[in-house]
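Engineer: Got a sequence here, can you model it:
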Amino acid sequence: MVPDDMPPRLRSLVERALAAQAESPTPPLPDPEPAPGETREDWERRVARVRAQHDALALETAARYGFLGDRDDPVGSIGYVDIPVEGGTIAARVYRPIDPGDRPPAIVVLHGGGWWMGGGAQGYRLGDGTCRMLCHGLGAVVLNVDYRLAPEFRFPVQLHDARDVVAWLRRGAGPQVDPDRVAVAGTSSGGHLAAALTLLLKDEGEQQLAMQVLVAPAVDLAEDPAGLEDPQALRGIETLRRYYAGDAPNRAIPYLSPLRAPDLSGLPPAVVVTGDFDPLTAPALDYVERLREAGVRVDHVSAPVTHTIGAQEDWRAAEEQILAACRELL
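Structural biologist: So this is what the prediction gives:
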């Protein structure tokens, strides 16, 4: 159902997307674990095959309807690095500004995709505009991190990957940046990881990040989004949570549900971006309130968009607000 109060230009986009979905349904999500009698190798191949289909659909949707960061800002250079992490090595695409100065700030970008998609070459393409925007608009070195994906890798692997990237940057092993101005930015599941990362660094007694940018973040894995009643959508959300959290007996722990952390004091200033028609917005707004109550500065940017769809002029307005807030913090 399309809400009655949805603006006409957004309604038109959403109705087009719903019609396209009805005509060509999204491939079903693969099972969170191998089926009875299926080897892990066969299951991983099946996951990879369906993931590629979903990534291709995400690229098509982005091209058709636009998205946050759908822009082509100039940057100085783009390269790739391999980063050692606990249990392996991951890659990142690195954006350097045209005039980086002596020690520029750095932003670790954690992509969205329900913890299970949005990685690799397709993820770099999806995140290119956002990374360019942050690099050009803030004069920052930006790393689009290809963290390990669920369900092959589960919590806390992705969170530890993010932590290890920050540590790698700060010890000067990669691009030369200001270790005191390392920030994190994430969208949706990436926003979840970004929020959890700040809690992890606090608990481990590490230097806190300079800033956290949370775009449509998933901050509560313990409960279904309020107001979302579509059974198919709810089943899909539960599958994604199982991909990442597995059969964790308590999804209310802070690293899975940052909203439920007992103490949010000492976290870095935040820029939180929400959509007026996104089911993840209600818990995100609760998180904004709790951060503020804990003494954390929060700049809140809202836009008349869904979780993934919005009119270009509304995305552009939100982007300018995001950059303005980030410039004050970084």
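Engineer: use CA for all of it now, contacts and neighbours both
Structural biologist: OK.
Engineer: Please report how far the nearest residue to Leu143 once chain neighbours are set aside lies from Gly127.
Structural biologist: Once flanking residues are discounted, Leu143 sits nearest to Val94: 4.6 Å by Cα to Cα, 6 or more residues apart in numbering. Separation of Val94 from Gly127 (Cα to Cα, to the nearest Å): 12 Å.
Engineer: which residues are common contacts for these two?
Structural biologist: Asn144 (Cα atoms under 8 Å, 6 or more residues apart in numbering).
Engineer: Hmm, the residue nearest to Leu143 is touching Ile83, no?
Structural biologist: No: between Val94 and Ile83 there is no contact under Cα atoms under 8 Å: 11.6 Å.
Engineer: can I assume Val109 sits in a strand?
Structural biologist: Yes: judged by DSSP: H, G, I helix; E, B strand; the rest coil, Val109 forms part of a strand.
Engineer: residue ranges of the helices in the stretch 101-250 of the chain, please?
Structural biologist: 120-138, 157-170, 189-203, 231-245 (DSSP state H, counting those that start in this stretch).
Engineer: now the next helix or strand after the last one and helix 189-203, what's the angle there?
Structural biologist: Put plainly, it is helix 231-245. Sequence-wise, the next helix or strand downstream of helix 231-245 (DSSP states H and E) is strand 270-275. Interaxial angle, strand 270-275 versus helix 189-203 (axes from the mean of the first three to the mean of the last three Cα atoms, to 10 degrees): 160 degrees.
Engineer: quick one more, to check against the first:
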Amino acid sequence: DNRPNITMAQDDKPVADKGKAPAEKQTTEVPGAKEPHEQTTKDGKKPVDLPADELNEEDQKLKDELDMLVERLLESDKSLYKPALEAIKTSIKTATSSMTAVPKPLKFLRPHYEKLEQTYESWPAGDDKNSLADTLSVLGMTYADEDRTDTLKYRLLAPSGDLGSWGHEYMRHLALEIGSDYQKRLNEERDADELVTLCLALVPFFLKHNAEADAVDILSELEMIEAIADHVDENTYARVCLYMVSMVPLLTYPDNDRFLHTAHDIYRKHNQLPHALTLAIRLNDFDLIKSDFYSTKDKNMRRQLAFVLARQKIPLELDDDEKEADPELQECL
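Structural biologist: Got it, this is the predicted structure:
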């Protein structure tokens, strides 16, 4: 009969286990004991992770330095302003070279933003005030989620200077605020000349840094896409035109025609006649088609253009002199 053994198994515990607490309780009930992830490693070093509200030594040093520089700007000694502003700018520019996250200087300076705004209002006009506006324009990016356009506001209050030194992310943010403010001014029938001037200062930077789409977008926002033709060169025109033509199906009249005309003119300027002729055909402008066709005297190029026209079944009659000069051209047509 196995009943006694069963009863023993249910009621009794092994002698070795008597008086012991469960394993999980043993670690949590010891006074001062740390959670497993809080305990030191075997070599006695502290864990790398810090509480959310605690900074490591390097970040704390940066924060203290920026706090000290801000305090200098709040003092009455004007001789401290310029070196303090230059130090703040250097710190921001170094951190914003790659904005994969919110740069730490912007994060640490944000609590001082309102004080710096008040300081700006209290300072007399001059280089220091312009330099502070330059800095506030960059700090204004931290308020982008609050429907504010401080980046643009303080940029307009400070001479443009070298905008590109603040980095690509700043330039893109500024372009977005320009486009937004331009629409507001149009709706309120206010002058927007200063926005146009600032926009034209951004375009060369975008083109130089392989951001042709940003250049086209900001000019499109300000309804001045034709201006892109004055800024492209042999290194950028192809990508600019490719992007512009790809946007055409998304646009309505007359913007779609403006984009095609502008891209056509750029192709003509850079002697890309087959591309220009293709856009002239899309525009259904026969005068423009003839102009493209007769703009070259090169026989091979003429024949290539003739094949394009023939493929689209566009008739083009040559005069007798042209037929005699190149008998095969009429056959291509």
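Engineer: Give me the TM-score for these two chains.
Structural biologist: With the length set by TM-score structural alignment, normalised by the length of structure 1, the two chains reach a TM-score of 0.27; 155 aligned residues with a Cα RMSD of 6.7 Å.
Engineer: about what we covered before: among the helices of the stretch 101-250 of structure 1, which comes closest to Leu329 of structure 1?
Structural biologist: helix 120-138 (10.4 Å; Cα to Cα).
Engineer: Longest helix in structure 1, please.
Structural biologist: Ranked by number of residues, the top helix in structure 1 under DSSP state H is helix 40-65.
Engineer: Check which helices and strands it is in contact with.
Structural biologist: Counting contacts by 3 or more Cα pairs under 8 Å, 6 or more residues apart in numbering; DSSP states H and E, helix 40-65 of structure 1 is packed against helix 120-138.
Engineer: And the helix it packs on, what's buried?
Structural biologist: Going by neighbour count (16 or more other Cα atoms under 10 Å), the buried part of helix 120-138 of structure 1 is 120, 122-124, 126-138.
Engineer: so that helix versus helix 40-65, what angle?
Structural biologist: Using the same axes, to 10 degrees: helix 120-138 of structure 1 against helix 40-65 is 40 degrees.
Engineer: I'd like to know which elements helix 120-138 of structure 1 is packed against.
Structural biologist: helix 40-65, strand 88-96, strand 141-146, helix 312-329.
Engineer: can you tell me which of the ones you listed comes nearest to Ala185 of structure 1?
Structural biologist: Across those, Ala185 of structure 1 has its closest neighbour in strand 141-146 (9.6 Å, Cα to Cα).
Engineer: re earlier: buried ones in the longest helix of structure 1?
Structural biologist: Going by neighbour count (16+ other Cα under 10 Å), the buried part of helix 40-65 of structure 1 is 43, 47-48, 50-52, 54-55, 58-59, 61-62, 65.
Engineer: would you list these in JSON lines and tack on distance to Leu214 of structure 1?
Structural biologist: JSON lines is the format used below for these (distance: Cα to Cα, whole Å):
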{"residue": "Trp43", "distance to Leu214 of structure 1": "32"}
{"residue": "Val47", "distance to Leu214 of structure 1": "28"}
{"residue": "Ala48", "distance to Leu214 of structure 1": "27"}
{"residue": "Val50", "distance to Leu214 of structure 1": "27"}
{"residue": "Arg51", "distance to Leu214 of structure 1": "24"}
{"residue": "Ala52", "distance to Leu214 of structure 1": "26"}
{"residue": "His54", "distance to Leu214 of structure 1": "23"}
{"residue": "Asp55", "distance to Leu214 of structure 1": "22"}
{"residue": "Ala58", "distance to Leu214 of structure 1": "20"}
{"residue": "Leu59", "distance to Leu214 of structure 1": "21"}
{"residue": "Thr61", "distance to Leu214 of structure 1": "22"}
{"residue": "Ala62", "distance to Leu214 of structure 1": "20"}
{"residue": "Tyr65", "distance to Leu214 of structure 1": "22"}
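Engineer: Among those, find me the one that's closest to Leu10 of structure 1.
Structural biologist: Taking those together and measuring to Leu10 of structure 1 by Cα to Cα, the closest member is Tyr65, at 9.9 Å.
Engineer: how much space is there between that closest one and Gly190 of structure 1?
Structural biologist: 21 Å.
Engineer: Where do the strands of the stretch 1-150 of structure 2 begin and end?
Structural biologist: In the stretch 1-150 of structure 2, no strands are found when defined by DSSP state E, counting those that start in this stretch.
Engineer: who are the neighbours of the strand or helix carrying Ser220 of structure 2, in terms of helices and strands?
Structural biologist: Assigned by DSSP H and E, Ser220 of structure 2 belongs to helix 212-221. Using 3+ Cα pairs under 8 Å, 6+ apart, the elements in contact with helix 212-221 of structure 2 are helix 168-187, helix 193-208, helix 237-247.
Engineer: Check which residues of the second one are buried.
Structural biologist: Of the residues in helix 193-208 of structure 2, Leu195, Val196, Leu198, Cys199, Leu200, Ala201, Leu202, Val203, Pro204, Phe205, Phe206, Leu207 count as buried by neighbour count, 16+ other Cα under 10 Å.
Engineer: Count the residues that sit near Asp320 of structure 2.
Structural biologist: A count of neighbours around Asp320 of structure 2, defined by other Cα atoms under 10 Å, yields 9.
Engineer: just the one 4 residues further on next, same as before
Structural biologist: The burial count assigned to Glu324 of structure 2 is 12, neighbours taken as other Cα under 10 Å.
Engineer: Check whether it sits in a helix, strand or coil.
Structural biologist: Look at Glu324 of structure 2: counting by three-state DSSP, its state is helix.
Engineer: separation between it and Lys104 of structure 2?
Structural biologist: Distance of Glu324 of structure 2 to Lys104 of structure 2, computed by Cα to Cα: 74 Å.
Engineer: and what of Phe286 of structure 2?
Structural biologist: Noted for Phe286 of structure 2: a distance of 59 Å to Lys104 of structure 2, by Cα to Cα.
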